[in-house]
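Chemist: Need a 3D model of the sequence below.
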Amino acid sequence: MAEANAKRGSQAARPLSPHLQIYRPEVNMVMSILHRLTGAALYFGTLIVVWVLVAAASGQEYFDYATGLLGTWPGLIILFGYTWALLNHLFGGIRHFIWDFGYGYDIEMIDLLSWATAAAAGALTILIWGYILFSGGGADL
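Modeler: A predicted model of the protein is given here:
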């Protein structure tokens, strides 16, 4: 036992397993972390959706109160973030679905799918909110 400990002590001090200090962030790593974070964020955003639905079922006055709060700048920022989180998680799920069928495992395709996830989520979020704000759908915002 003493020999084993002495032998271990002679090796270079290094972590037992690689971690963030070893790896530089890659796009697929960042998108994987974002997929998990947006999944968690969707739980809280869905509470807002439920709150609005309950407000709609409770009557016009409470519905106006709920949508009035969401129509403020902080409320719009939260809804914008919820939209982005929903779309990022959706496209990340599609990326994982492609991988579930065994496709896209070469490093170029992994990077392409990761960048496509980020681009599609960002572009579609901006298109949706551009439509809402500039088409008259958000005229009372």
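
Chemist: Going by C-alpha atoms from here, please, whenever you check contacts or count neighbours.
Modeler: Fine.

Chemist: Residue 82 contacts residue 42, correct?
Modeler: Yes - under the criterion of Cα atoms under 8 Å, residue 82 makes contact with residue 42 at 7.0 Å.

Chemist: So between these two, which is more surrounded?
Modeler: Neighbours per residue (other Cα atoms under 10 Å) separate residue 82 from residue 42, with residue 82 holding more: 20 against 17.

Chemist: residues near the closest residue to that one other than its chain neighbours, how many?
Modeler: Among residues not flanking residue 82 along the chain, residue 45 sits closest, at 5.9 Å (Cα to Cα, 6 or more residues apart in numbering). A total of 19 residues lie near residue 45 under the criterion other Cα under 10 Å.

Chemist: Can you name every helix or strand that the helix or strand hosting residue 49 contacts?
Modeler: Per DSSP states H and E, residue 49 falls inside helix 27-58. Contact partners of helix 27-58 among helices and strands, from 3 or more Cα pairs under 8 Å, 6 or more residues apart in numbering; DSSP states H and E: helix 60-70, helix 73-100, helix 107-134.

Chemist: Report the inter-axis angle for the second one versus helix 60-70.
Modeler: It refers to helix 73-100. For helix 73-100 against helix 60-70, the angle by axes from the mean of the first three to the mean of the last three Cα atoms, to 10 degrees is 80 degrees.

Chemist: compare with the first, here's sequence two:
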Amino acid sequence: MSDVREALMVGRNSEGKLVRRPLSPHLQVYKPQLSSVTSILHRGTGVVLGIGTLLLAAWLVCAATSDGAFSVIQSLFATWLGILILFGFTVALFYHFCNGIRHLLWDAGRGFELPDMHRTGRYVFVATAVLTVAFWIIAFLVW
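Modeler: Next up is the predicted model:
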């Protein structure tokens, strides 16, 4: 094991000489900060949205197939687990949307100062909560 670890820490400099290089610290070393948490969550919600899109496609296929298939998938989504999955999907959707707007501002060259990054990061979490709760309130009123 130590041989493998030693091999990972050896590299060559521009002159071709062997030099020892430190391993790059990762999540076990750094304390989570708002910018790293929002970045990780943005990637995670992208994965969740991909999986949720497959569920949406399954729902549409069942709706197009037959009344029986549609009633089966509807009954699955009507369970507490199904509602929890749908709730998680909407949280992921609104978070990814709001953080995507934040990234668009960054693409325009705005919001790179540390106080701005922290403020907009907090805005993303607040907007996600407000949009998710508003969506579900409206969904239950219409349902």
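
Chemist: Structure 2: matching residues for the helix holding residue 49 of structure 1?
Modeler: Residues 34-65 of structure 2 are where helix 27-58 of structure 1 lands when matched by TM-score structural alignment.

Chemist: how close does that stretch sit to structure 1?
Modeler: Superposing on structure 1 and averaging over aligned pairs (mean Cα distance after the TM-score superposition for structure 1), stretch 34-65 of structure 2 comes out at 0.7 Å.

Chemist: Which positions in that stretch come out as buried?
Modeler: If you call a residue buried by 16 or more other Cα atoms under 10 Å, then stretch 34-65 of structure 2 has these buried ones: 38, 41, 42, 45, 46, 48, 49, 52, 59, 62, 63.

Chemist: One more: stretch 75-92 of structure 2?
Modeler: For stretch 75-92 of structure 2, the buried set under the neighbour-count rule, 16+ other Cα under 10 Å, comprises 77, 86, 87, 88, 89, 90, 91, 92.

Chemist: which one of those is nearest residue 24 of structure 2?
Modeler: Comparing those against residue 24 of structure 2 with Cα to Cα places residue 92 closest, at 30.6 Å.

Chemist: Tell me the spacing between the closest one and residue 117 of structure 2.
Modeler: Relative to residue 117 of structure 2, residue 92 of structure 2 is positioned 20 Å away (criterion: Cα to Cα, to the nearest Å).

Chemist: same question, residue 31 of structure 2
Modeler: Counting by Cα to Cα, the separation of residue 31 of structure 2 from residue 117 of structure 2 is 17 Å.

Chemist: between the two, which one's more packed in?
Modeler: When neighbours are counted by other Cα under 10 Å, residue 117 comes out ahead of the other of residue 31 of structure 2 and residue 117, with 17 against 9.

Chemist: how about that one, what's its partner in structure 1?
Modeler: Using TM-score structural alignment to pair residues, one finds that residue 117 of structure 2 aligns to residue 110 in structure 1.

Chemist: Just say helix, strand or coil for the nearest residue to that match once chain neighbours are set aside.
Modeler: Spatial nearest neighbour of residue 110 of structure 1, excluding adjacent residues (Cα to Cα, 6+ apart): residue 104 at 6.0 Å. Residue 104 of structure 1 falls in the coil class when you classify it by DSSP: H, G, I helix; E, B strand; the rest coil.

Chemist: tally of neighbours for residue 104 of structure 1?
Modeler: Around residue 104 of structure 1 there are 17 other residues, counting by other Cα under 10 Å.

Chemist: now swap in residue 101 of structure 1 and tell me
Modeler: The burial metric for residue 101 of structure 1, expressed as a neighbour count using other Cα under 10 Å, is 8.

Chemist: So the aligned residue in structure 2 for it versus residue 118 of structure 2, what's the distance?
Modeler: When structure 2 is aligned by TM-score structural alignment, the residue opposite residue 101 of structure 1 is residue 108. To residue 118 of structure 2, residue 108 of structure 2 is 18 Å away according to Cα to Cα.
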